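Student: build me a model from this:
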Amino acid sequence: MDFVLAIPNRVVDTFYSISNYIVLFTLSLGKWPFWLSPRQALVIPVVSAFDQYAIGVRDRLHAAGFMAAVDTDPGRTLNKKIRTGQLAQYNFILVTGEKEATSGTVNVRTRDNKVHGEHPVDHVIERFRALAASKTLEAEQEY
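Tutor: Purely as a prediction, here's the structure:
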């Protein structure tokens, strides 16, 4: 007698998990939820004099476990840097300038161009942690 054992098919399980991510990506039109996004934050210095402060903010975000990048390209204007960040679908864009550097803050805006104003970097990290833990799909609105 032959017995057919019920062995789970791992290939099908893997296929379903990959297909779920593909569906999530296509339904969100590239706007990944914050907790899953490979582009969580972009730090933009107003002028190149504040590049070091922007790099420091990025390093603090990295140390807290978030995906962050800095746009220090001197050939682009502030508006072009912000627009590039929006088109690249960064969840949050953090702008730094003289006022922010002296007070230890960043100016927070979302990829939908909603400006949340100036916040201390520690507060931003706290909010990011809360948003990542809640696994919300609308992090930009809940900030």
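Student: for the rest of this, base every contact and every neighbour count on C-alpha atoms.
Tutor: Will do.
Student: which helix runs longest in this protein?
Tutor: The single longest helix within the chain, with elements called by DSSP state H, is helix 10-27.
Student: what's that helix packed up against?
Tutor: If you count contacts as 3 or more CA pairs under 8 Å, 6 or more residues apart in numbering; DSSP states H and E, helix 10-27 packs onto no helix or strand.
Student: flag every buried residue along that helix.
Tutor: By neighbour count with 16 or more other CA atoms under 10 Å, helix 10-27 contains no buried residues.
Student: please provide the structure for the following sequence as well, for comparison with the first:
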Amino acid sequence: MRKASRARAWKCADEAANLIGCTNKFEGNSNYPDFKHLMREARKAFAPHYVIVSRHEATVKWLKEHDEFADAEIVSHITPEQAHSKIIVGNVPLNIAAEADYVVSVEIELAPEERGKELDYELIAKRAKLVPYVVKRKEL
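Tutor: Reported below is the predicted structural model:
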């Protein structure tokens, strides 16, 4: 198999870097671009953008323990404009959910006397479940 020329390798790496918005680097002592670095940057650039929306510390702690949400942005409130094209993790109004790519709802079955209280981490860890929803606005 024929190796690519150095100029061709750099051209390809430059195009990839421009697409994902990063810079090229050398690979160790080589004169070739660091394609492993580009792959890591591409994975970050095209990874789903999760946003945890919650005012509850215990819920945020529990969600951050899930690998897919470990690097998620955390906000206490979100607008429809901020939700656009994101994956929302938490419970938000339908008009905001309709702007997101989808919503991962944190669902916990509570007895009437448990409602309206701050829930502790142990209860959330034991009883919460994550349920994804796609919400679409429909014209009447």
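Student: TM-score for these two?
Tutor: For this chain pair, the superposition-based TM-score is 0.39 by TM-score structural alignment, normalised by the length of structure 2; 89 aligned residues with a CA RMSD of 4.5 Å.
Student: hmm, back to that, could you point out which element follows the longest helix of structure 1?
Tutor: Once the chain leaves helix 10-27 of structure 1, the next helix or strand it forms, by DSSP states H and E, is strand 41-45.
Student: quick one: list the elements packing against that following strand.
Tutor: With contacts taken as 3+ CA pairs under 8 Å, 6+ apart, strand 41-45 of structure 1 sits against helix 51-63, strand 68-70, helix 78-87, strand 92-96.
Student: please redo it, this time with the cut-off set to 7 Å
Tutor: Secondary structure elements in contact with strand 41-45 of structure 1, counted by 3 or more CA pairs under 7 Å, 6 or more residues apart in numbering; DSSP states H and E, are helix 51-63, strand 68-70, strand 92-96.
Student: export the ones you listed to TSV and tack on mean neighbour count and distance to Asp13 of structure 1?
Tutor: Formatted as TSV, those follow (neighbours: other CA atoms under 10 Å; distance: least, CA to CA, whole Å):
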stretch	mean neighbour count	distance to Asp13 of structure 1
helix 51-63	19	32
strand 68-70	21	32
strand 92-96	26	33
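Student: distance to Ala130 of structure 1 added to those, as CSV?
Tutor: Formatted as CSV, those follow (distance: least, CA to CA, whole Å):
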stretch, distance to Ala130 of structure 1
helix 51-63, 14
strand 68-70, 17
strand 92-96, 14
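Student: out of those, flag the one nearest Phe25 of structure 1.
Tutor: Nearest of those to Phe25 of structure 1, taken as CA to CA: strand 92-96 at 18.3 Å.
Student: so the closest one versus helix 51-63, what angle?
Tutor: 140 degrees (axes from the mean of the first three to the mean of the last three CA atoms, to 10 degrees).
Student: buried set for the following helix or strand past strand 92-96 of structure 1?
Tutor: Going down the chain from strand 92-96 of structure 1, the next helix or strand is helix 98-103, by DSSP H and E. Across helix 98-103 of structure 1, burial judged by 16+ other CA under 10 Å covers Glu100, Ala101.
Student: quick one: residues in contact with helix 98-103 of structure 1.
Tutor: Applying CA atoms under 7 Å, 6 or more residues apart in numbering, the contact partners of helix 98-103 of structure 1 are Tyr53, Val106.
Student: roughly how far apart are the closest residue to Ile93 of structure 1 other than its chain neighbours and Ala69 of structure 1?
Tutor: Leaving aside its sequence neighbours, Ile93 of structure 1 sits nearest to Leu42 (CA to CA, 6 or more residues apart in numbering; 4.8 Å). Relative to Ala69 of structure 1, Leu42 of structure 1 is positioned 5 Å away (CA to CA, to the nearest Å).
Student: now the longest helix anywhere in structure 2: buried residues?
Tutor: The helix that spans the most residues within structure 2, counting by DSSP H, is helix 6-20. Under the neighbour-count criterion of 16+ other CA under 10 Å, helix 6-20 of structure 2 has Ala9, Trp10, Ala13, Asp14, Ala16, Ala17, Ile20 buried.
Student: for Asp13 of structure 1, give me its contacts.
Tutor: By CA under 7 Å, 6+ apart, the contact list for Asp13 of structure 1 is empty.
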